[in-house]
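Enquirer: dropping the sequence and predicted coords here.
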Amino acid sequence: MTKPPLDPRLTEQRNPDTAGIDQLSALEIARIINREDQRIAPAVATQLDCIARAIEMAEDTFRAGGRLIYVGAGTSGRLGVLDASEMPPTYGTDPEMFQGVIAGGYDALLKAAEGAEDSREAGGAVMDEKGVGPNDFVFGIAASGSTPYVHGALTRAKQRGAKAGFLLCTEPEQWMLDVYDVVIAPLVGPEVVTGSTRMKAGTATKLVLNMISTGAMIRTGKVFGNLMVDLRATNQKLRDRSERILMETLDLERDDARALLARSGGSVKTAMVMHWTGADREHAAEELARAGGRLGDLVKIAAG
């Protein structure tokens, strides 16, 4: 008779397929890790409806002037901070729009602060410090589903009127489904090394966060076709990309694209509207605002 697991959390259970991994060669270890990694995308695919709901909630949050705040500890917290930090250079967002909170503060990004995750009160206090309110969307990340710091933050966020989402890699308890506005649970199975959630669970977490943030940026007009048209040209690579987008979409030579970008104040989207309509920078920006920032919608309106 098979004994029940000592810990019901999927992330803490032993993987029978890797029980003898310590006796394998380097190539065999690589093969078995790769085999386990192939379980990740299918697990995420089971959660697409919930991920879509989170994208819609993030879009509504941004249109209301609110913030998406990721909260996590350890690997989960670092992945939230990573996703948030990549939004300003990629999509030209205000740094306040996406925020990452990690138990133990920013020092925990570089050096483990494992005990910090045990305090519900500390998680709630950060929500007070940030002035979380009804326009905000607080998204908790805890692979094991049980991190007190994260649940403390989400509980306080709900009390302050914010929307609350939760990402875990084990079966969610019923109370989570009842309390939180959206719960995403890709079940990637026990880790190659028991409890090492920086592996499959961490990869699944990054996939989900990428989908939420990217989906929200697309929905709020930061993408035209599949081009990043709201990036900030803060270095040579991004200036080059901005110019190439204008060259490709508007059929311009490099010098003309560079001049148009300069007249637009460095905004690719504004430059495109200026070119299409003949409007100056101010009026082009007004046209964009009326279209909710979505170039595709502006093109449809212009086409009648």
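Expert: That came through, no problem. Keep in mind that what you see is a predicted model, and the values were worked out from it rather than measured.

Enquirer: C-alpha only now, for contacts and for neighbours.
Expert: OK.

Enquirer: other SSEs contacting the strand or helix carrying Asp240?
Expert: Using DSSP states H and E, Asp240 maps to helix 236-250. Applying 3 or more CA pairs under 8 Å, 6 or more residues apart in numbering; DSSP states H and E, we find helix 236-250 packed against helix 254-263, helix 268-277.

Enquirer: recalculate using a threshold of 10 Å.
Expert: strand 227-228, helix 254-263, helix 268-277 (3 or more CA pairs under 10 Å, 6 or more residues apart in numbering; DSSP states H and E).

Enquirer: among those, which is the most enclosed?
Expert: When the helices and strands packed on helix 236-250 are scored by mean count of other CA atoms under 10 Å, the highest mean neighbour count falls to helix 268-277 (a mean of 22).

Enquirer: what ranges does the stretch 51-200 of the chain have for its strands?
Expert: Counting by DSSP state E, counting those that start in this stretch, the stretch 51-200 of the chain has strands at residues 68-72, 98-102, 137-141, 163-167, 182-184.

Enquirer: roughly how far apart are the residue nearest the centre of the chain and Ala157?
Expert: By CA atoms, centre = their mean, the chain has its centre lying nearest to Leu209, at 3.2 Å. Distance, Leu209 to Ala157, by CA to CA, to the nearest Å: 19 Å.

Enquirer: go on, Asp255?
Expert: 50 Å.

Enquirer: what lies in contact with stretch 237-253?
Expert: In this structure, residues lying in contact with stretch 237-253 by CA atoms under 10 Å, 6 or more residues apart in numbering are 89-90, 224-225, 227-233, 236, 254-261, 266-269, 271-272, 275-276.

Enquirer: centre of the chain to the helix or strand encompassing Asn34, how far?
Expert: When elements are assigned from DSSP H and E, Asn34 belongs to helix 26-37. Helix 26-37 sits 28 Å away from the centroid of its parent chain (CA atoms, centre = their mean, to the nearest Å).

Enquirer: before we move on, what about stretch 126-142?
Expert: For stretch 126-142, the distance to the chain centre is 15 Å (CA atoms, centre = their mean).

Enquirer: okay, now Asn15: neighbour count?
Expert: Residues within reach of Asn15, counting by other CA atoms under 10 Å, total 17.

Enquirer: show me where this protein has its helices.
Expert: For the chain, the helices defined by DSSP state H cover 26-37, 40-45, 48-63, 74-91, 120-129, 148-159, 174-179, 200-219, 236-250, 254-263, 268-277, 281-290, 295-302.

Enquirer: next, the one to line up against it:
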Amino acid sequence: MPNLDERGHLLTEQANPNSHNLDQLTTLELVDLFNQEDAQTIAAIAQARQPLATAVDRAAKALQQGGRLFYVGAGTSGRLGVLDAAECPPTFCSDPEQVQGIIAGGAGALVRSSEGLEDRADDGAAAIAHRHVTVLDVVVGITAGGTTPYVHGALQAARQRGATTVFIACVPADQVSAQVDVDIRLLVGPEVLAGSTRLKAGTATKLALNILSTGVMVQLGKVYGNRMVDVAVTNKKLHDRALRILQDLTDLSREDAGYLLEQSERKVKLALLMHWTGLGKEAGDRLLAEHQGNLRKAVTALKA
């Protein structure tokens, strides 16, 4: 476990020389400075491309085998994990159990600061035990400064259970080490406001999680081309999106696309398969199931 009494050396705790006079800047100068500093988040993602790709592959394989993906964090890091997990079901029609966010302090910590709870490593371990994490699962520990005991406790417990472990931090490994399967370092440098890791560190973490969850869902066949063909049609906006996807990928009018969508019980992927192959709903469902829900593979197999 990292030494919690000596954190001043951490990259995320350093003072940024570019913002030494932050309180003296004009508003426009302040905005420009933030914009310049935020550019480092893109560079940090580029430098972490290999471990990010490995994390996507490991997580996709786990979920294909019936495993789950867990994000674990405290404060901003925890909220970002919960946010990414919450957005998977409406975007990809995934089972809410498939991708889960775990935050120190529970649901209440999403809207009210509970930073003191991050110091309890045992709570992190208990959260892993409560969810009955197994060898099939992937646990992603998120901690900008790399030292959060709650996250380290969760990762240690996950390793003991045989789960695949991933570490996302914004400090170099020589400052804080982690015994994990995949180690992702997003080195964005000191924050404009010293130590406020909800800024660049938070932005880089959100970018990384965007890539991780989307990459996993692509490999799970939730995407056709660049269209979210597993979108959950649960409101007017998503109903309109579903119709536009059908129209864009077929020669159907909006009215005919709407009819097809209803025939497929509002499942865009199934509607496309029915249109392209002439199969009925039940036969289309069976074909998709045979190919683990991958639309492209199902269509290709039928035409072979």
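Expert: Perfect, I can see it now. No experiment lies behind these values; they were computed from the predicted model shown.

Enquirer: let's have the strands of the stretch 51-200 of structure 1 in TSV, adding distance to Thr46 of structure 1 and mean neighbour count.
Expert: TSV is the format used below for the strands of the stretch 51-200 of structure 1 (distance: least, CA to CA, whole Å; neighbours: other CA atoms under 10 Å):
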stretch	distance to Thr46 of structure 1	mean neighbour count
strand 68-72	22	27
strand 98-102	26	24
strand 137-141	18	29
strand 163-167	13	25
strand 182-184	9	23
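
Enquirer: among the ones you listed, which is nearest Ile51 of structure 1?
Expert: strand 182-184 (6.7 Å; CA to CA).

Enquirer: still on that earlier bit, format the strands of the stretch 51-200 of structure 1 as CSV; extra columns: distance to Met127 of structure 1.
Expert: Output for the strands of the stretch 51-200 of structure 1, formatted as CSV (distance: least, CA to CA, whole Å):
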stretch, distance to Met127 of structure 1
strand 68-72, 9
strand 98-102, 10
strand 137-141, 9
strand 163-167, 12
strand 182-184, 19
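
Enquirer: and these: which comes nearest Ala284 of structure 1?
Expert: Here strand 98-102 is closest among the strands of the stretch 51-200 of structure 1 (CA to CA), at 26.4 Å.

Enquirer: elements contacting the closest one?
Expert: strand 68-72, helix 74-91, helix 120-129, strand 137-141, helix 148-159.

Enquirer: in structure 2, which residues correspond to that strand?
Expert: In the comparison with structure 2, strand 98-102 of structure 1 aligns to the range 99-103 (TM-score structural alignment).

Enquirer: and the helix holding Asp240 of structure 1, how far out from the chain's middle?
Expert: So, by CA atoms, centre = their mean, the centroid of helix 236-250 of structure 1 is 25 Å from its chain's centroid.

Enquirer: burial count for Leu80 of structure 2?
Expert: Neighbours around Leu80 of structure 2, by other CA under 10 Å: 25.

Enquirer: just Lys130 of structure 1 next, same as before
Expert: 9.

Enquirer: do you know which of the helices and strands packed on helix 236-250 of structure 1 lies nearest Gly72 of structure 1?
Expert: Among these, strand 227-228 sits nearest to Gly72 of structure 1 (CA to CA), with 28.1 Å.

Enquirer: on contacts alone, who are the packing partners of the closest one?
Expert: Checked by 3+ CA pairs under 10 Å, 6+ apart, strand 227-228 of structure 1 has helix 200-219, helix 236-250 packed alongside it.

Enquirer: that older thread, how big's the offset between the match of strand 98-102 of structure 1 and structure 1?
Expert: In the superposition against structure 1, stretch 99-103 of structure 2 averages 0.7 Å from its aligned positions (mean CA distance after the TM-score superposition for structure 1).

Enquirer: centre of the chain to that stretch, how far?
Expert: 10 Å.

Enquirer: number of nearby residues for Arg31 of structure 1?
Expert: Around Arg31 of structure 1 there are 12 other residues, counting by other CA under 10 Å.

Enquirer: ditto for Lys61 of structure 2
Expert: Lys61 of structure 2, neighbours per other CA under 10 Å, totals 18.

Enquirer: now do the contacts for it.
Expert: Ala55, Gly67, Leu136, Asp137, Val138, Val216, Gln219, Leu220 are the contacts of Lys61 of structure 2 under CA under 10 Å, 6+ apart.

Enquirer: residue in structure 1 matching the third one?
Expert: In structure 1, Leu136 of structure 2 lines up with Asn135, judged by TM-score structural alignment.

Enquirer: how about that match, nearest residue that isn't a chain neighbour?
Expert: Excluding the flanking residues, the one nearest Asn135 of structure 1 by CA to CA, 6 or more residues apart in numbering is Gly66, at 4.6 Å.

Enquirer: and the helix holding Asp240 of structure 1, how far from structure 2 on average?
Expert: Mean for helix 236-250 of structure 1 is 1.2 Å (mean CA distance after the TM-score superposition for structure 1).

Enquirer: may I see the buried residues of that helix?
Expert: Buried residues in helix 236-250 of structure 1, counted by 16 or more other CA atoms under 10 Å: Arg239, Arg241, Ser242, Glu243, Arg244, Ile245, Leu246, Met247.

Enquirer: also stretch 209-222 of structure 2?
Expert: 209, 211-222.

Enquirer: and the furthest pair within the residues you listed?
Expert: Of all the pairs that the buried residues of stretch 209-222 of structure 2 form, the one spanning the most space (CA to CA) is Leu209 and Gly221, at 18.4 Å.

Enquirer: and Arg219 of structure 1, how far from Asp60 of structure 1?
Expert: Taking CA to CA, one finds Arg219 of structure 1 at 10 Å from Asp60 of structure 1.

Enquirer: follow-up on the earlier one: quick one: closest of the helices of structure 1 to Ala108 of structure 1.
Expert: Between the helices of structure 1, helix 74-91 lies closest to Ala108 of structure 1; by CA to CA that is 7.4 Å.
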